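> Sequence first, predicted coordinates after that:
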Amino acid sequence: MQKIVNLFREMKMRRFILFILITNVLGTIYGWYYYKNQLLNSPFYFWIFIVDCPNSTLFFSVALYLTIKGKRNDFLNFFASANLIKYGIWTCFVLLFHRSYFFTVNSTLYSAIFVTHALLVVQGILFANATRFNKYCYLTLLWFFVNDYLDYFAGTHPYMPKTNIEVIKILTFSLSIISFIVVYILTKN
């Protein structure tokens, strides 16, 4: 009887993981769609640096898929986890910081975006616990700092009000370090 119960639990867990994978892939696709106007108005070589959140869910989807297939890549897991945490927090902060801009136009859309990005943070924290740190994980910091530099010195950050952009810039660079440290600590536990 216990074998049947364990099998049932395993089947439920597989379905849940598949659900997470599918929702992240769909979130990636919607995220690229969300940024379509900014992408169309930007040089193509900046595109990869514009779609931060969709990239985060793409990295996570690939990392989760490889993990499911028994081909876990600790660098990719670390990279995905740190990206999920950084950009999940960043988006929630920016939405609240500029709430009069985001929540007056389409409050339902931005409420959903807020909730889903809060869930990115949860995913990142949970996934980091299943990751081991290695020297390649430092490349995450390089990625973050190049991305941050381009966001605030080449203008690739998402469309948002310019009001108090310095606050957002400081937060962004800080989150690069904080999210890296958080994932590093989680990999050591």
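Arrived safely, thanks for sending. Numbering: from 1, shown residues only.
> hey, let's count contacts and neighbours off CA atoms from now on
Will do.
> you'd agree Leu150 is up against Thr156?
Yes: with contact taken as C-alpha atoms under 8 Å, Leu150 and Thr156 are classed as touching, separated by 5.8 Å.
> mind checking the longest helix of the chain?
helix 2-34 (DSSP state H).
> Next secondary structure after that helix?
Later in the chain than helix 2-34, the nearest helix or strand by DSSP states H and E is helix 36-40.
> Please name every helix or strand in contact with the very next helix or strand once past that following helix.
The helix or strand immediately downstream of helix 36-40 is helix 47-50, counting by DSSP H and E. Using 3 or more C-alpha pairs under 8 Å, 6 or more residues apart in numbering; DSSP states H and E, the elements in contact with helix 47-50 are helix 36-40, helix 139-153.
> try this one side by side with the last:
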Amino acid sequence: MSIVGMKMDKLLQHRAIIWLLLAVNVPGTIYGYIWYGNQLAYTAAHYPSWLLPFVPDSPTASLFFTLALILLLYPPKTAAGISVRALIEALAVVTSVKYGIWAVSIIAAGGYQGGPIVWQDWMLMISHAGMAAEALLYARFFICRKMIPAALLWTLLNDTVDYSYGVYPWLPRALTDDVPQVRNFTFLLTLFSAAAAWLASKDVYPRRAQ
């Protein structure tokens, strides 16, 4: 690794930088669940309650990444704790990459088909692109590689539930007649995200944040 790369790794692992990311991700995660409030309420009123955890995809991905940052700051010492950490990190990387790219792509596709793109959409595209970027940047500091297959299976299950029961994230109006294409894109993106997580991660125990 070059000197510049080593300095960048040291900077990214600095506790102040991680706390700064937490200061961004915690309120972003909370806002994400609030954003899904109407769909959660609609799902609760019209679908079985067990489907509710499958509705807020992006904020749950952000929650996984937030927990992964906390575990990077305070890594567990027991074997069970390390396994839980690895699973959370794997879920964080796979789902953050997947839903980060998904949201940007879907909003852009809706705009391409003639739907309006307002300032909230630009905010969502920027924040979701950031989700994917930070997950890929931090994957190499995580110990998630051995758990990526489990994260892949969970995300595929989530996709299956979303498009089998109709609880996928509400789409731009311009895409409401393109659900089969969105479904196929979603499944392919899950596979891509797992592959990206695998390539970006390392199967080593990282140093404690400085």
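On my side now, so go ahead. Predicted model only: the values in this text are computed from it and were never measured.
> Now compute the TM-score of the two chains, please.
Here the TM-score for the pair of chains, by TM-score structural alignment, normalised by the length of the first structure, is 0.86; 178 aligned residues with a C-alpha RMSD of 2.2 Å.
> Which of Leu150 and Thr156 of the first structure has more residues huddled nearby?
Between Leu150 of the first structure and Thr156, counting by other C-alpha atoms under 10 Å, Thr156 is the more crowded of the two (23 against 16).
> gap between that one and Asp52 of the first structure?
For Thr156 of the first structure, the distance to Asp52 of the first structure equals 10 Å [C-alpha to C-alpha, to the nearest Å].
> contacting residues around Met131 of the second structure?
Counting by C-alpha atoms under 8 Å, 6 or more residues apart in numbering, Met131 of the second structure touches Ser62, Ser96, Val97, Gly100.
> In helices, which of those fall?
Of the positions in the contacts of Met131 of the second structure, Ser62, Ser96, Val97, Gly100 sit in helices, assigned by DSSP H.
> What is the equivalent residue in the first structure for the third one?
In other words, Val97 of the second structure. The alignment partner of Val97 of the second structure in the first structure, by TM-score structural alignment, is Ile85.
> re earlier: any residues in contact with both of Leu150 and Thr156 of the first structure?
Phe49.
> Can you tell me the closest non-neighbouring residue to Tyr152 of the first structure?
Lys169 (6.7 Å; C-alpha to C-alpha, 6 or more residues apart in numbering).
> which residue lines up with that neighbour in the second structure?
Match for Lys169 of the first structure (TM-score structural alignment): Arg183.
> Report whether the expected contact of its match with Tyr163 is present.
Yes: the criterion here is C-alpha under 8 Å, and Arg183 of the second structure meets it with Tyr163 at 6.7 Å.
> Any figure for the gap between the most centrally placed residue in the first structure and Met11 of the first structure?
Nearest to the mean C-alpha position of the first structure, by C-alpha atoms, centre = their mean, lies Leu84 at 2.7 Å. According to C-alpha to C-alpha, Leu84 of the first structure stands 26 Å off from Met11 of the first structure.
> now Ile20 of the first structure
In terms of C-alpha to C-alpha, Ile20 of the first structure sits 14 Å off from Met11 of the first structure.
> And the two? Which one has more around it.
Ile20 (15 against 12).
> and that one, what does it touch?
By C-alpha under 8 Å, 6+ apart, Ile20 of the first structure has no neighbours at all.
> Look up how far Gln123 of the first structure lies from it.
Relative to Gln123 of the first structure, and taking C-alpha to C-alpha, Ile20 of the first structure is found at 9 Å.
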